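Student: Provided below for reference: sequence and predicted model.
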Amino acid sequence: MKLFLSLLFSCFFLTATAQSDDVLLARQYMASGEKDKASQLYQKLFKQDNETYFKPYCYSLISLKKLDEAENLTKKMVKKHPENWDYTITLGSIYTEKGEVPKAETVYKEILKNLPADEGQISMIANQLYQAGNTDYTIKVFLQGRAILHNEQAFAIPLISMYRFQHNKMMMAAEYLNMLSYNPDYLYQAQNNIASQFDGAADYEVFKGLLLDKIQKNPQALVFIQLLTWQYLQQKEYDLALNQVIALSKRQKDNGEQVFQLCQTLNGNEAYDAAIRGYEFIIAKGKEQEYYIPARIELLNTKNLKVTSGKFQQQDLISLEKDYQDLLSEFGRNSSTAFAMQKLARLQAFKLHKTTEAEKLLEQAVQIQGLRPNLLADCKMDLGDVYLLNNQPWEATLLYSQVEKAFPNTNVAQEAKFRNARLAYFTGDFNWAKAQLDVLKAATSQLIANDALNLSLLITDNTTFDTTGNALKMYARADFLIYKEQADRALITLDSIDRVYPGNTLADDILMAKARIFIQQKQYPAAIIPLQKIVDEHPTELWADDAVFMMADLYENRLNNKPKAQILYQKIITDYPSSLWINDARKKFRVLRGDATPSS
């Protein structure tokens, strides 16, 4: 008996080993394109083990276009196993391959008609259809399965995957809306996938219609309000987004947290007016609310951002000054409000030209006990700037030097050192200024390093052949007037340089200075003229790549001519590959070309 069992086991083992070798060989034949040999091996394996090797044998016949043989083989398996939908699906695939579409449709409709009322089996049948490459009927099976199970929530995730696979954007979005109605935790996934599939404003408009219909039918579902807000942000309809969140805040009678968070997003998108309205809404809720003080602070920061971005009117400056003063009146002048004192002083000094008031305010700020070291340093450097505006250069350099000593080997120290070097440049002490700037060219802060490099090159280029530096001194005086935002006097000085010092080497520098003045005055079309002249007449000089980048930025963000901006960003990439602007230019060019979209 033992001998018999041993022989029987050996027989099974040898047969299994032989089958394994045949399978590997058949796969190799298929991979190398020897389909006939592969099919013969699969036929042999199929006859040895009828069920297991049906599919590879059948598909080898299909690959050889032996469709009638494949059909007959499959029909036998369907007859033998009518409960196995895999054989029926394979038969439908064969009919499709033969071009007998009506027969294939009959097979698939029969599957739909006889779907079992079992979620697991429905998923299995749909998966088999998907494996056969039939995504249309995969979707139909899931939808029919919903009807049979009387469950509109069933199969949401696989349906979303199918619609994504088909690039059926609106059906995918509609399915997400269906799923979010009972599972709002999928909101961020929905936003990410919808954003990745939608192509532009037209898609978002259609989606908005679907979304508004959902809101009308289910006005209590907060997830749809959140999604509508997000949708408005994608279309840059910032006021509409804010309206939604404010309405929701009023309905819930909450503390304004969602409005506060949205305002931060609005600031990131430079939608300052909408953000200001949002913060004012929170402040109006009253001092007892937890977001009252943060909103007061962020309101000031937002108005300040609006000013520094250049998107302001004169009335905005006056309003911002009053807001700072109101804050200081309400909370006093102390370590908690010193940041407001600093920003108010800068506003007064550089925008409202109230340098005396600014000086007094900063002198008070630096005397406040318990001030954070970095804020104290900022106040001291700003006070140095105001001293410089008030023609007290020695007081200014003393403060810059104090900060540099107090923060050795830091960005703060490097900024203080740069301001000292710039002061020396303004006052005509070019040798000392250049010595400091040459050290700063290796600064860890890229911005300081770039500014130091440009100013150092300006001094070198214009003192090499004019050792007296007289023309450059006159230019530096004009530069100082630009710094003080005294544009008219600066332009007069710049226009006098060629007359007083003919043959100077400052032509491109004068053009760049004029461009800066026009930008400062928000005369953006006027700024393009000197910038273009730099590119045309001084294409290899210091400011050429800066001029191209500045024009690109103006066309993109001020003159609403993105095609022109794209051309100029590309010019940086092609004509100035070693420019300090190269990375920024690449990013902006790709965005304008449509390779990427800014985050919202």
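Tutor: Received it, and whenever you're ready, just let me know what you need.

Student: okay, CA-based contacts and neighbour counts for the rest of this
Tutor: Will do.

Student: In three-state terms, label the closest residue to residue 372 other than its chain neighbours for me.
Tutor: The shortest distance from residue 372 to any non-neighbouring residue, by Cα to Cα, 6 or more residues apart in numbering, is to residue 335 (7.8 Å). Put simply, residue 335 is coil when judged by DSSP: H, G, I helix; E, B strand; the rest coil.

Student: next helix or strand past the particular helix or strand that has residue 230 in it?
Tutor: Under the criterion of DSSP states H and E, residue 230 resides in helix 222-234. Downstream of helix 222-234, the next assigned helix or strand under DSSP H and E is helix 238-252.

Student: Tell me the helix or strand right after that following helix.
Tutor: By DSSP H and E, the next helix or strand past helix 238-252 is helix 257-268.

Student: put this beside the first:
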Amino acid sequence: MNKLLAFIFLFTSTLLFSQSEQLSDDYFKRGEFEKALIGYQQLYQKNPSNNNYLFQLIKSHQQLKQYDAVQQLLLEKIAINNNPQLLVELGYNYQLQENVASAKKYYDEAFSKIEENPNFVFGIAHQFEDHSLLEEAIRAYKRAMELNPNLNFNIQLAQIYGEQGDVEGMFSNYLDYIETKPAFINNAKRAFSDFVSENKENENNLILKKLLLKNLQSQPHDYWYELLSWMFVQEKDFSKSFVQEKALYRRNPESLSRIIELGVMANEDEQDEAAVEIFSFVLETAQDVDTKLLANQYLLDIEVENAQEKDFSSINKKYLDIFETYGTFEQTLSLQISYGNFLAFYLKQPQEASNFLKKSLKLNISPFQEASVKLKLGDILVLQEKFNEALIYYSQIQANLKNSTISQEARFKVAKTSYYKGDFEWAESQLKILKSSTSQLIANDALDLKLLISDNKYEDSLHVALKLYAKADLMAFQNKTDEAIDLLGKILTEHKGESVEDEALLKQAQLFEKKKQYEKAVTNYKNIIANYSEEILADDALYFLAELYNNHLAEPEKAKELYEQIIFKHEDSIYSVEARKKFRMLRGDAIN
């Protein structure tokens, strides 16, 4: 019974103590320093060994300009406690009174404690940092490291230099720390990413590259190659990054995974020349079949994307040579799907493509692989405008792999096929379901298509303009780019002023870009910006035009103005984050 009472008493006391501390902290945060002072005095009296209560008590006195009380409290504490943090605090109390000489006296006394025992630096430097006395903190950390080389405060120094805006000092200390702890490299990348940008001429980028090259020349460790490669990736300079990755691979030729990852990034960034260079190296270097097939697929996909009709015959031969070498088995399935796409959409041989892919379905493949083949077969049927047959394939995927991402993609294709057919009601019903898709890309595409249908179907009960637009959209899917552009032009002439006009302008602009007819695309985008500034596609037009100026027309100032409009006039736009990033890069900001 006595034990139970003792436990209840202890628990109640602890609870009341905790509540009292929370109340005092709340008073302090609200600026009610008299009330906070009373609370901290009571807490400190009950537990004088708790330094947190002591320092909060001191801060409350200082906020009330009760410096003498702080001085008396600290001198009493110093007399019985050899804690050098208290010397820093006493010096700071004098500094608040603008008594520089006395402040320096106690700071120097704190520094002398580091000479006696370098381990005292932990408390001393922390106390200096707590009062933003950063130069003093730097001096303390550096002296402790000189006295005891086993101590390492490079991270603390890097963070202080970062606060001071000394970017080179920050970079240098992080790099020094990596030398002792190479596993820290990913943390360093995260820290560096706040200070570098895509702009190759950004001063911070130049500083970091200079330091890395200097380290690489004096000590060619793997981590310097890796960091320099990472730096070039931040600048989207994949070719220079590849030089570093090749050097790394030759030092440790165990895996091509890093180089493959770099090639994928270059491909996604549409830097085809760099991607081809990287995947060509992978193809020449790889020993295993799967990696060779992966490299072949990327190389062929890039070649197809950029091919003219005169190139199709040689591309076709490359596919056939690969199948002759490796066979049409399970391991070449991705290439088989890619070849089926090439036959149908480029060589205009949809029946041959379907026959070829139907053979792939007979292989010993997984349900997901089977779904990928059926998805492409459905696309080929849509190409031929055999919509009902295409819907069968898409529906089979939905039935067999419910709730998977590929099932949601099939549902979207069902909606898109119904839209091509002119069955707008059924398309809308499918798109409503997809708005909550787990795939953000599918959800966004579904929302865009639903808005297109709902915004245009009520204006004309016969849906004349919407049907024409869906036909042009289908032509674009069928790779009939010129025909699609012409049909969109007809919509813009015959349905001028109708709600579909801005959609037609945007779609036509994107097709002009595909044809590299950039000035025509500019005209369309400007038309949307001028005449549909309050409509839903205004931010799309602003962003696409900015990208056109920035990436193809070498007019960064015009791009910068457009990015700025997105930032300030379209804060909720899906492009706002990228626009802000690119605007700051073009403005030459030092920090991303």
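Tutor: Good, I have the coordinates. A quick note: this is a predicted structure, and the numbers were derived from the prediction, not measured.

Student: hang on, the earlier thing: what residues does the residue nearest to residue 372 of the first structure make contact with?
Tutor: 368, 369, 370, 371, 372 (Cα atoms under 8 Å, 6 or more residues apart in numbering).

Student: What does it correspond to in the second structure?
Tutor: In the second structure, the residue matched to residue 335 of the first structure (TM-score structural alignment) is residue 330.

Student: ok, so what distance separates its match from residue 373 of the second structure?
Tutor: 12 Å (Cα to Cα, to the nearest Å).

Student: For residue 487 of the second structure, see how far away residue 495 of the second structure is.
Tutor: From residue 495 of the second structure over to residue 487 of the second structure the distance is 12 Å, taken as Cα to Cα.

Student: I should have written residue 208 of the second structure there, sorry.
Tutor: From residue 208 of the second structure to residue 487 of the second structure the distance is 52 Å (Cα to Cα).

Student: More neighbours: which of the two?
Tutor: Legend: neighbour count by other Cα atoms under 10 Å for residue 208 of the second structure and residue 487, higher for residue 208 (23 against 20).

Student: In terms of helices and strands, where is that one?
Tutor: Assigned by DSSP H and E, residue 208 of the second structure falls in helix 203-218.

Student: so that helix corresponds to what in the first structure?
Tutor: Aligned using TM-score structural alignment, helix 203-218 of the second structure spans residues 202-217 in the first structure.

Student: before we move on, the earlier item: just the buried ones from the contacts of residue 335 of the first structure?
Tutor: residue 371 (16 or more other Cα atoms under 10 Å).

Student: Among the contacts of residue 335 of the first structure, list the two that are farthest apart in space.
Tutor: 368 and 372 (10.0 Å; Cα to Cα).

Student: Contacts for stretch 170-185 of the first structure, please.
Tutor: 153, 156, 159-161, 163-164, 186-187, 190, 194, 206-207, 210-211, 214, 221, 223.

Student: What subset of the residues you listed is buried?
Tutor: By 16+ other Cα under 10 Å, those give 153, 156, 159-160, 163-164, 187, 190, 194, 207, 211, 214, 221, 223 as buried.

Student: Just the closest of those residues to residue 49 of the first structure, please.
Tutor: Lowest distance from residue 49 of the first structure to these (Cα to Cα) belongs to residue 159, with 36.2 Å.

Student: Just give me the match in the second structure for the closest one.
Tutor: When the second structure is aligned by TM-score structural alignment, the residue opposite residue 159 of the first structure is residue 157.

Student: quick one: buried residues of the helix holding residue 230 of the first structure?
Tutor: 223, 224, 225, 226, 227, 228, 229, 230, 231, 232, 233, 234.

Student: The residues you listed into CSV, with extra columns for distance to residue 449 of the first structure?
Tutor: Output for those, formatted as CSV (distance: Cα to Cα, whole Å):
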residue, distance to residue 449 of the first structure
223, 48
224, 48
225, 47
226, 44
227, 44
228, 44
229, 41
230, 39
231, 41
232, 40
233, 36
234, 36
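
Student: Now check the first structure for the residue matching residue 523 of the second structure.
Tutor: Looks like residue 523 of the second structure aligns to residue 529 there (TM-score structural alignment).

Student: so what's its match up against?
Tutor: Counting by Cα under 8 Å, 6+ apart, residue 529 of the first structure touches residue 515.

Student: how close does it get to residue 510 of the first structure?
Tutor: According to Cα to Cα, residue 529 of the first structure stands 13 Å off from residue 510 of the first structure.

Student: and what of residue 333 of the first structure?
Tutor: 43 Å.

Student: got it, and residue 282 of the first structure?
Tutor: Taking Cα to Cα as the measure, residue 282 of the first structure falls 48 Å from residue 510 of the first structure.

Student: Which one of the two is surrounded by more residues?
Tutor: Between residue 282 of the first structure and residue 510, counted using other Cα under 10 Å, the more crowded position is residue 282 (25 against 21).
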